[in-house]
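**Q** After the sequence you'll find the predicted model.
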Amino acid sequence: MTDTTMTPTPIPALARTLKRRHVTMITLGGVIGAGLFVGSSAAIATIGPAVVISYALAGAIVLVVMRVIAALALALPHAGTFTEYARAGLGRWAGFTAGWLYWYFWAIVIGIEAIAGAGIVALWVDLPVWLIGTVLTLLMAGSNLLSARSFGEFEFWFSTIKVVAIALFIIICSVFLFGSPASSGVANLTNDGGLAPMGWGAVIAGVTTVIFALVGAEIVTVAAAEAEDSAELVAKMASTLILRISIFYIGAISLIVCIVPWRSIVAGQSPFAAALDVIGVPGTALMMNLLVLVAVLSCLNSSIYVASRALFTLAANGDAPRWSVAVDGRGVPARSIIACTLVGLACVFASVLSPSLVFAFLVNASGATMLFVYSLVVIAAIRLGVGGGFLSWGRFVAVAAMAGVLAAMALTPELAPQFWASLGFLGLVLLAAAITRKQI
């Protein structure tokens, strides 16, 4: 039979040094990254103005997942990292699988963000990208090794900069759109081929690409373990997620497609800079490079933190080497942080030594892992009977929607490599779970 109870496991105490302001800004900044500032350009160029609907649909899926996580946090307040909800509802194999998939995703992000940040810094500093990436990674690892409070302080200011920047962007664009004689109003929404020039099928298929820009809100469930009132914080996070998605993603993207003709947006180039260029704001290229660098450093900082706590939780449950569960005198899992940093640096070096083989596989194998993790957690909630009200049926809709996104990835040529590599890695983790099966 499947064990659906949480078995208490002695875990070394992490220092609870994160204040409410830290956790709040970590939550706000969790979904604001380079995927919004730059990555959204590819979605707009592929879908057209109706990309806003793609973001809304993806946001609805993530919203339901976060509400399920909040319900689980209240039902299982001492479970730890949210991947442990899978263990509670489906058994040890699910906790092992969700935990390692989650760790892998964020460990690979360390390398990806270090390379992205190095590429920006290399515009101003004449040094090899791998060297800059190594320095950036070590700096963020240092902030994590000092204390959870140090991580929180860095992330507080990083997230504050991102939130203020987006708020100013929305204000500037709104004033121009509705108050400037040079504005064409909302005509760009339908001027060139209509709202959905590529067809409504492209709008639905677009969910498969934009949903990955929205992952990260669950970071608060990890940070909450080192702050007070963790269950309460998670519940508040979930209740405000839809507001953040609406303002930061749907609001900003809506303004962009109103101000900039969608066919003039180039994939890989910031659509935020394009909108500010139309308005006539000087120095947009420099401003966007600085803002994207902040977003990248924020994600690099967070990825080291989250990956190390995921490894710590796995070790605490006997699913990772026991040495990684140790904490130092400041209550920091230093060994886990160092291990995850080394994995991130290995990815940086792989991007130089074998960009089209090793590094490409590492990145592709992380492509769909978050959907696998979210699915396991939601299925666990169904198994445990957690979630009333709209969640009683919303849980099933979310699982079906995520299955649909995965199927669409498999059928989309440019996304298929990510799906199959991620599926292969899932198979390896499931095999490892079976080989290391034990009673807990």
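**A** Arrived safely.
**Q** contacts, neighbours, all on C-alpha from now
**A** Fine.
**Q** Quick check: residue 71 touching residue 384?
**A** No - using CA atoms under 8 Å, residue 71 is not in contact with residue 384; the gap is 11.0 Å.
**Q** Look at the two and report which has more neighbours.
**A** Higher neighbour count among residue 71 and residue 384: residue 71, with 21 against 18, using other CA atoms under 10 Å.
**Q** okay, pairing it with this:
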Amino acid sequence: MQEQNQLQKGLKKRHMTMIAIAGVIGAGLFMGSGSVIHLAGPGAILSYVFAGMIVVLVMRMLGEMASVNPTSGSFAHYAHEAIGPWAGFMIGWLYWFFWVIAIALEATAAAAIIQYWYDGIPLWFLSLLLTVALTATNILSVKAFGEFEYWFSLIKVVSIIVFLAMGAFIILGIVPNFEAVGTTNLIGQGGFMPNGFGAVLMGIVIVIFSFMGTEIVAIAAGESKEPHAAVRKATNSITWRILLFYIGSIAVVVTLLPWDSSNILTSPYVAVLDYIGIPAAAQIMNFVVLTAVLSCLNSALYATSRMVFSLAQKGEAPKSFLKLNKRGAPVNAILAATFFSYIAVIMNYVSPDKVFLFLVNSCSAITLILYLIISISQLRMRRKIEQKNPQLLTIKMWLFPYLTYFTILVTSALLIAMFFIDSMRSQILFTCVIVIFVLLAYLFTQRKANVIEEENSSIFNNENLDIK
């Protein structure tokens, strides 16, 4: 091992391009969209449109800040600079916590999918095997992470495009033996919003969590050879990516099939492939979902390690996390994320309905808190940059500051709304517990740092007295 100060810039342009394109396609699209459709009916399209709009605005703000200062700490670094050290500490550790739990979730989900083919292998062993394998990939080098993510992402993108093309051909009546569907399923099963607009709003809160991962391209920019170009491309393309992959595919599902079909709740994509008559539809979708889950697991390991590395650079995490191997990978930061994920996997095995459920629910509102902090950071940082060096703004937030204020208002409203939705009240309360814990940790570490600083100052003064 070799101590270095900087992460290696090993991500190539094609890696960044594919991470940017497919970062928005997570397991939530394939596995979680059925529950949103079942809740809001065809109005789920609006849930995805509204949630997608928030994500587009947040990514534009993040892109503006990342184009000025691409760094592996990304939004935690910007919050530290724009709002204060407490904000950077809080959002950095909340983000780390979110992905550590996500690693355990994704590893368990991937293991369950593999058990579909090999049901004799224990779930815990498969989870362990997958986590170890992708940990080794991340430790090897950032280039290895980029290469794996490139191929995972390519499979996801191709699968969605093929799915959209087949669905569109059938909807338009181009495929033989299929009549044009029309609007029967969109408005003929209780209307476009069969459960009212309130269900659509609830759907937004659920959907917005499935977009977590779009921000990883801003984190990865710190290890890209062309960070400014990568951030610009990702920021400019986020709108069509969400329109195409999420809203497009959900529109295909609710147009082809009745929204209250039990098959949609189980697996909307398998249900559509079965409807089209694709042989072995479940087998094909299991492979695609497995790829998406492994991609999320790979990205989660990357995101947690880079975030804690950035926190360590600012003295907000142990300095041991700054240690890099010969290929420039933060090995201790990666192993720490893996270690806590193993604990989470054990909790899932021992107490899935208590301890692990608490951990999962504690993550639920972190996405909204993240978006709120990014918005406030951009609001303050933009004004500082305009005063000092406005030519650095190669990417600008649209209609500043009005859309920034709009995003702050909407994300705050969604957080408050969670307190009044019965099914989400426990989740926001659990998240509040974690936020309070993190802020107390900040106060403790800050006090400890101040004590050490005072002791060092006192020693220095005594030495000066002795010299005199």
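**A** Perfect, I can see it now. In this text the structure is predicted, and so the values were computed from the model without any measurement.
**Q** how close does residue 386 of the second structure get to residue 71 of the second structure?
**A** To residue 71 of the second structure, residue 386 of the second structure is 20 Å away according to CA to CA, to the nearest Å.
**Q** Between the two, tell me which one has more neighbours.
**A** More crowded of residue 386 of the second structure and residue 71, by other CA under 10 Å: residue 71, with 25 against 12.
**Q** okay, and stretch 50-69 of the first structure goes to which residues in the second structure?
**A** Mapped onto the second structure using TM-score structural alignment, stretch 50-69 of the first structure covers residues 43-62.
**Q** And the matching stretch, how far out from the chain middle?
**A** How far stretch 43-62 of the second structure lies from its chain's middle: 14 Å, per CA atoms, centre = their mean, to the nearest Å.
**Q** How about stretch 251-267 of the second structure?
**A** Remark: stretch 251-267 of the second structure is offset 25 Å from the chain centroid, using CA atoms, centre = their mean.
**Q** swap in stretch 153-167 of the second structure?
**A** In this view, stretch 153-167 of the second structure has its centroid 21 Å away from the chain centroid, taken as CA atoms, centre = their mean.
**Q** That one vs the first structure, average offset?
**A** By mean CA distance after the TM-score superposition for the first structure, the fitted stretch 153-167 of the second structure averages 0.3 Å away from its aligned residues in the first structure.
**Q** What range does that stretch cover in the first structure?
**A** So stretch 153-167 of the second structure sits over residues 159-173 in the first structure, by TM-score structural alignment.
**Q** where do the helices sit along the stretch 151-300 of the first structure?
**A** Counting by DSSP state H, counting those that start in this stretch, the segments of the stretch 151-300 of the first structure that form helices are 200-205, 207-210, 219-223, 230-244, 252-259, 271-279, 284-316.
**Q** how about these, which one is nearest residue 17 of the first structure?
**A** For residue 17 of the first structure, the closest of the helices of the stretch 151-300 of the first structure is helix 219-223, at 10.0 Å, according to CA to CA.
**Q** which other residues reach that closest one?
**A** 18, 23, 26-27, 30, 80-82, 230, 233-234, 237, 306, 309 (CA atoms under 8 Å, 6 or more residues apart in numbering).
**Q** Also stretch 312-330 of the first structure?
**A** By CA under 8 Å, 6+ apart, the residues outside stretch 312-330 of the first structure that reach it are 9-15, 80-81, 96, 99-100, 146-147, 311, 333-336.
**Q** hang on, the earlier thing: would CSV of the helices of the stretch 151-300 of the first structure with distance to residue 407 of the first structure and mean neighbour count be doable?
**A** What follows is these, written out as CSV (distance: least, CA to CA, whole Å; neighbours: other CA atoms under 10 Å):
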stretch, distance to residue 407 of the first structure, mean neighbour count
helix 200-205, 10, 17
helix 207-210, 9, 22
helix 219-223, 26, 25
helix 230-244, 25, 19
helix 252-259, 26, 24
helix 271-279, 29, 21
helix 284-316, 27, 24
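**Q** mind checking which of those is nearest residue 125 of the first structure?
**A** Between residue 125 of the first structure and these, the tightest spacing by CA to CA is seen for helix 284-316, at 13.7 Å.
**Q** Could you list the buried residues of the helix or strand just after that closest one?
**A** Going down the chain from helix 284-316 of the first structure, the next helix or strand is helix 334-353, by DSSP states H and E. Burial within helix 334-353 of the first structure, assessed by neighbour count using 16 or more other CA atoms under 10 Å, is assigned to 334-351.
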